[in-house]
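Participant: Predicted coordinates and the sequence they were generated for:
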Amino acid sequence: MQNIINLINNLQLYIVIGLVVLVIILLIMNVIIFKSLNRLEKRYRKLMRGSNGKNLEELIVKYLDNIDNVKKESDDIKKLYSNLNSKVKNCIQKLSIIRYRAFEDVGSDLSFSIALLDENNDGVIITGIYGRDESTTYAKPIDSGMSRYELSQEEKQVLEECINKRI
């Protein structure tokens, strides 16, 4: 027993230094654990925000119901978009106009041709011919970019410009 006491007395300085190092390591570990716990608590509070004491299962069910509602609304919006997209294809999307002088004795570019086409190049060409004594306006239907009626040079030009426009 005396040998053990003598050994401890001889190594007392080393034992104290070892214990001090161990206490410092434990203090550092304690600080790290408290920081981790603080981060975990912040994440928990963020997860539980707005729960007002409800249990976690009720909160998760509420969020899943919200997700289902959003998914249903998204599907409804997709259907509405598809419906609108199909309707827009038949609307006038391309327009071209040209003004010109139909007769040499008339002073200005008062005659015109307008092409109004949808995505499929279906539509109409409206032409107004202005003369000194009378003016005439007429329309020619266009199917797939072609007319079953004879087109004037100006009408051909306005139709070609309209067909080549990007949507």
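Facilitator: Ah, there it is. Numbers count the residues shown, from 1 in each chain.

Participant: Please count neighbours and contacts with C-alpha atoms only from this point.
Facilitator: Noted.

Participant: And the strands in this structure?
Facilitator: Under the criterion DSSP state E, the chain contains strands at 94-100, 111-117, 123-130, 135-142.

Participant: so of those, which one's packed in deepest?
Facilitator: Comparing the strands of the chain by mean neighbour count (mean count of other CA atoms under 10 Å), strand 111-117 ranks first with a mean of 23.

Participant: Pull the residues that contact that one.
Facilitator: Residues outside strand 111-117 that contact it (CA atoms under 8 Å, 6 or more residues apart in numbering): 91-102, 123-130, 142, 154-155, 158-159, 162-163.

Participant: Any idea how far it is from the middle of the chain?
Facilitator: Its chain's C-alpha centre and that of strand 111-117 lie 35 Å apart, by CA atoms, centre = their mean, to the nearest Å.

Participant: tilt between that strand and strand 94-100?
Facilitator: Interaxial angle of strand 111-117 relative to strand 94-100 (axes from the mean of the first three to the mean of the last three CA atoms, to 10 degrees): 170 degrees.

Participant: what residues are up against residue 125?
Facilitator: Contacts of residue 125 (CA under 8 Å, 6+ apart): 113, 114, 115, 116, 139, 140, 141, 142, 155, 159.

Participant: Now do the nearest residue to it once chain neighbours are set aside against residue 151, distance only.
Facilitator: For residue 125, ignoring the flanking residues on the chain, the nearest one in space by CA to CA, 6 or more residues apart in numbering is residue 115 at 4.4 Å. Distance of residue 115 to residue 151, given as CA to CA, to the nearest Å: 12 Å.

Participant: ok, second structure coming up, stack it against the first:
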Amino acid sequence: MLNFTAVMRPEVILGAFGLNLIFFLLLLNLYIKTVKLRRELKDLLKGNSGQNLENILLDLARNNEVLKGEVTNLKKYTEELNQRLLVAVQKVGMVRYKALPDLGSELSFSVAFLDANNNGVVITSLYGREQCLVYGKPVERGISTYPLTEEEQKAIRKAMEEGR
């Protein structure tokens, strides 16, 4: 049987009271945290503009689909630009020189304009006292079907080295 005199002792009563007080404080702490979490959850589900979370998520999903389409379009456009760039002038090489030994400065030049595949043109300007001649020669893969001067070959080599 239970001995009530042992239970009624002041240390037992104080111990039980202290234990109950600790449990009460823990319970109060949990209650406060629960109320706080409910309030935060309500704010989250409500959203900043008064919409509920479901509508916000649906809007985000729709926007995501639109963005996916735009990214796909941008990829296609980038691929088209890359294809165009292959045939655009990407490399330039220029050589200045004296075409005639009796002229004082290097007024003649050869300049090569090449694309990514070393196709393009080399243009030469020969300066003389009485006249200035300008002509161009096509270049395919770094080589021309026309005879090239040393300066024109040097201009093509410079342009091809620039692209490395």
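Facilitator: Thanks, I have the structure now. None of these values were measured; they are calculated from a predicted model.

Participant: so what number do they get for TM-score?
Facilitator: Remark: TM-score between the superposed chains equals 0.84 [TM-score structural alignment, normalised by the length of structure 2]; 164 aligned residues with a CA RMSD of 2.6 Å.

Participant: In structure 2, what residue corresponds to the residue nearest to residue 125 of structure 1?
Facilitator: Matched by TM-score structural alignment, residue 115 of structure 1 corresponds to residue 112 in structure 2.

Participant: Let me know the closest of the contacts of residue 125 of structure 1 to residue 87 of structure 1.
Facilitator: The nearest member of the contacts of residue 125 of structure 1 to residue 87 of structure 1, counting by CA to CA, is residue 116 at 16.3 Å.

Participant: what about that closest one, distance to residue 140 of structure 1?
Facilitator: 11 Å.

Participant: any common contacting residues for these two?
Facilitator: Taking CA under 8 Å, 6+ apart as the criterion, residue 116 of structure 1 and residue 140 both touch 124, 125.

Participant: where along structure 2 do the helices fall?
Facilitator: Taking DSSP state H, the helices of structure 2 run over residues 4-7, 10-46, 53-86, 150-162.

Participant: Residue 12 of structure 2: neighbour count?
Facilitator: Residues near residue 12 of structure 2, counting by other CA atoms under 10 Å, number 12.

Participant: residues contacting it?
Facilitator: So residue 12 of structure 2 contacts residue 6 (CA under 8 Å, 6+ apart).

Participant: so how far is residue 21 of structure 2 from it?
Facilitator: In terms of CA to CA, residue 12 of structure 2 sits 14 Å off from residue 21 of structure 2.

Participant: Ok, residue 95 of structure 2 next?
Facilitator: According to CA to CA, residue 95 of structure 2 and residue 21 of structure 2 sit 96 Å apart.

Participant: What is the aligned counterpart of residue 125 of structure 1 in structure 2?
Facilitator: Applying TM-score structural alignment, one finds that residue 125 of structure 1 aligns to residue 122 in structure 2.

Participant: In structure 2, what stretch matches stretch 96-104 of structure 1?
Facilitator: Counting by TM-score structural alignment, stretch 96-104 of structure 1 corresponds to 93-101 in structure 2.

Participant: returning to that earlier point: between the helices of structure 2, which one is nearest to residue 103 of structure 2?
Facilitator: Comparing these by CA to CA, helix 150-162 comes nearest, at 17.2 Å.

Participant: Where does that closest one end up in structure 1?
Facilitator: Taking TM-score structural alignment, helix 150-162 of structure 2 hits residues 153-165 over in structure 1.

Participant: and the matching stretch, which residues are buried?
Facilitator: By 16 or more other CA atoms under 10 Å, the buried positions in stretch 153-165 of structure 1 come out as 154, 155, 156, 157, 158, 159, 161, 162, 163.

Participant: And stretch 68-88 of structure 2, by the same measure?
Facilitator: residue 88.

Participant: What of stretch 49-61 of structure 1?
Facilitator: Neighbour counts over stretch 49-61 of structure 1 (16+ other CA under 10 Å) mark residue 59 as buried.

Participant: mind checking how far it is from the chain centre?
Facilitator: With CA atoms, centre = their mean as the basis, stretch 49-61 of structure 1 stands 32 Å off its chain's centre.
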